[in-house]
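Engineer: Quick one, structure for this:
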Amino acid sequence: MWSKARYRTLVRASGVYDLVVTVGFATPWSFMLLHAWLGTLHDSLGFGGHLPAFDALQMMMANLMGSIVCVWAWLRIRHPQQRFGRYDAAGRMLFAAWQWYALAHGASPLLWGVLLFEVLWGIAQWLPVRSVVGVDSPLAEG
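Structural biologist: Just a heads-up that it's a prediction; the model follows:
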């Protein structure tokens, strides 16, 4: 069971993690560099095959995901509220489901590392938070 203060720290930390992991997806130029690095990592680990090149539509979708996740991460860093942690946990379970789907359909095994962290962050943010009578209310979170 988390205390309110520790839970807020957890929500902030998950935002920092998301910002670090997804900032490379936010622009076409940063994503091209990230994609090249991930391709090299994929190849050096001997996973076989290559990461596919992205066309303009796929690049736009990656940039959209990166941009939105960076904004969401910044919100949680600046305002680490319990309700944001709960929404983030739900979002992580959705992301994990789509990552599992991608892995089942031949995505790079590099995705296993990301999937693991999605599930761990999701579970941690789903755990109970200890309430303090008279202090904990939706209006008390700021």
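Engineer: CA atoms for contacts and neighbours, from now on please.
Structural biologist: Noted.
Engineer: so how far is the host helix or strand of W72 off the chain centroid?
Structural biologist: According to DSSP states H and E, W72 maps onto helix 56-78. Between the centre of helix 56-78 and the centre of its chain there are 10 Å (CA atoms, centre = their mean, to the nearest Å).
Engineer: Relative to the whole chain's centre, how far out is the helix or strand following that helix?
Structural biologist: The first helix or strand that comes after helix 56-78 along the chain, using DSSP H and E, is helix 82-104. How far helix 82-104 lies from its chain's middle: 8 Å, per CA atoms, centre = their mean.
Engineer: next up, for comparison:
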Amino acid sequence: MLSFAAFRRLVRASAVYDVLMTGAFATPWSLLLLRDQLNVINVRLGGAPLPVFEPFHLLLGCLLGSVVLVWSVLRIADPQPRFGRYDAAARLLFSLWMGWALLVTGEPVLWLFIVPELAWGLAQSLPLRVSA
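Structural biologist: Predicted coordinates:
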């Protein structure tokens, strides 16, 4: 069981993590650089080269990155437990779809996203101690 203060720190820490991990998704140029790095990692882990991103793929990636960045700034500025609970739900959904992608493609780079997403989601699902 987490105290209110500890839970707020957890919500803020997960938001900082998101800024660091998804900031590169926010622009087409940075996403292309990230894609190249993820491709190298995936191949080194024994996976196939990642597909080339077309403009539509970049659009979807940048939409994701933009929304996550705005959501992260909100949680950094105001790390309410309610926001942590919503974030936990989003992370569990993200993990579900990344797990589906892993089953379909077998690309090992996905583990680098699935494990932290599940960990943050589970952490923000922990019970909150009610002050007496």
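Engineer: How close are the two chains, by TM-score?
Structural biologist: Once superposed, the chains reach a TM-score of 0.96 (TM-score structural alignment, normalised by the length of the second structure), with 132 aligned residues with a CA RMSD of 1.0 Å.
Engineer: which helices and strands does the helix holding W72 of the first structure pack with?
Structural biologist: helix 4-22, helix 28-44 (3 or more CA pairs under 8 Å, 6 or more residues apart in numbering; DSSP states H and E).
Engineer: Next, the angle helix 4-22 makes with that helix.
Structural biologist: Put simply, helix 56-78 of the first structure runs at 150 degrees to helix 4-22, going by axes from the mean of the first three to the mean of the last three CA atoms, to 10 degrees.
Engineer: residues contacting E117 of the second structure?
Structural biologist: Counting by CA atoms under 8 Å, 6 or more residues apart in numbering, E117 of the second structure touches 91-92, 94-95.
Engineer: ok, so of those, who is nearest L59 of the second structure?
Structural biologist: L59 of the second structure has its nearest neighbour among those in F94, at 18.0 Å by CA to CA.
Engineer: Tell me the buried residues in stretch 29-41 of the first structure?
Structural biologist: The neighbour-count check on stretch 29-41 of the first structure (16 or more other CA atoms under 10 Å) flags 31-32, 34-35, 38-39 as buried.
Engineer: got the contact list for that stretch?
Structural biologist: Residues contacting stretch 29-41 of the first structure (CA under 8 Å, 6+ apart): 24-25, 50-51, 59, 62-63.
Engineer: Look up the average distance of it to its aligned counterpart in the second structure.
Structural biologist: Here stretch 29-41 of the first structure, set against the second structure after superposition, deviates by a mean of 0.9 Å using mean CA distance after the TM-score superposition for the first structure.
Engineer: That stretch corresponds to what range in the second structure?
Structural biologist: The aligned range for stretch 29-41 of the first structure in the second structure is 29-41, by TM-score structural alignment.
Engineer: And the residue nearest the centre of the first structure?
Structural biologist: D18 (4.6 Å; CA atoms, centre = their mean).
Engineer: which residues sit in contact with the residue lying closest to L64 of the first structure once chain neighbours are set aside?
Structural biologist: In space, and not counting its chain neighbours, L64 of the first structure is closest to A26: 6.9 Å by CA to CA, 6 or more residues apart in numbering. Counting by CA under 8 Å, 6+ apart, A26 of the first structure makes contact with 62-67, 70.
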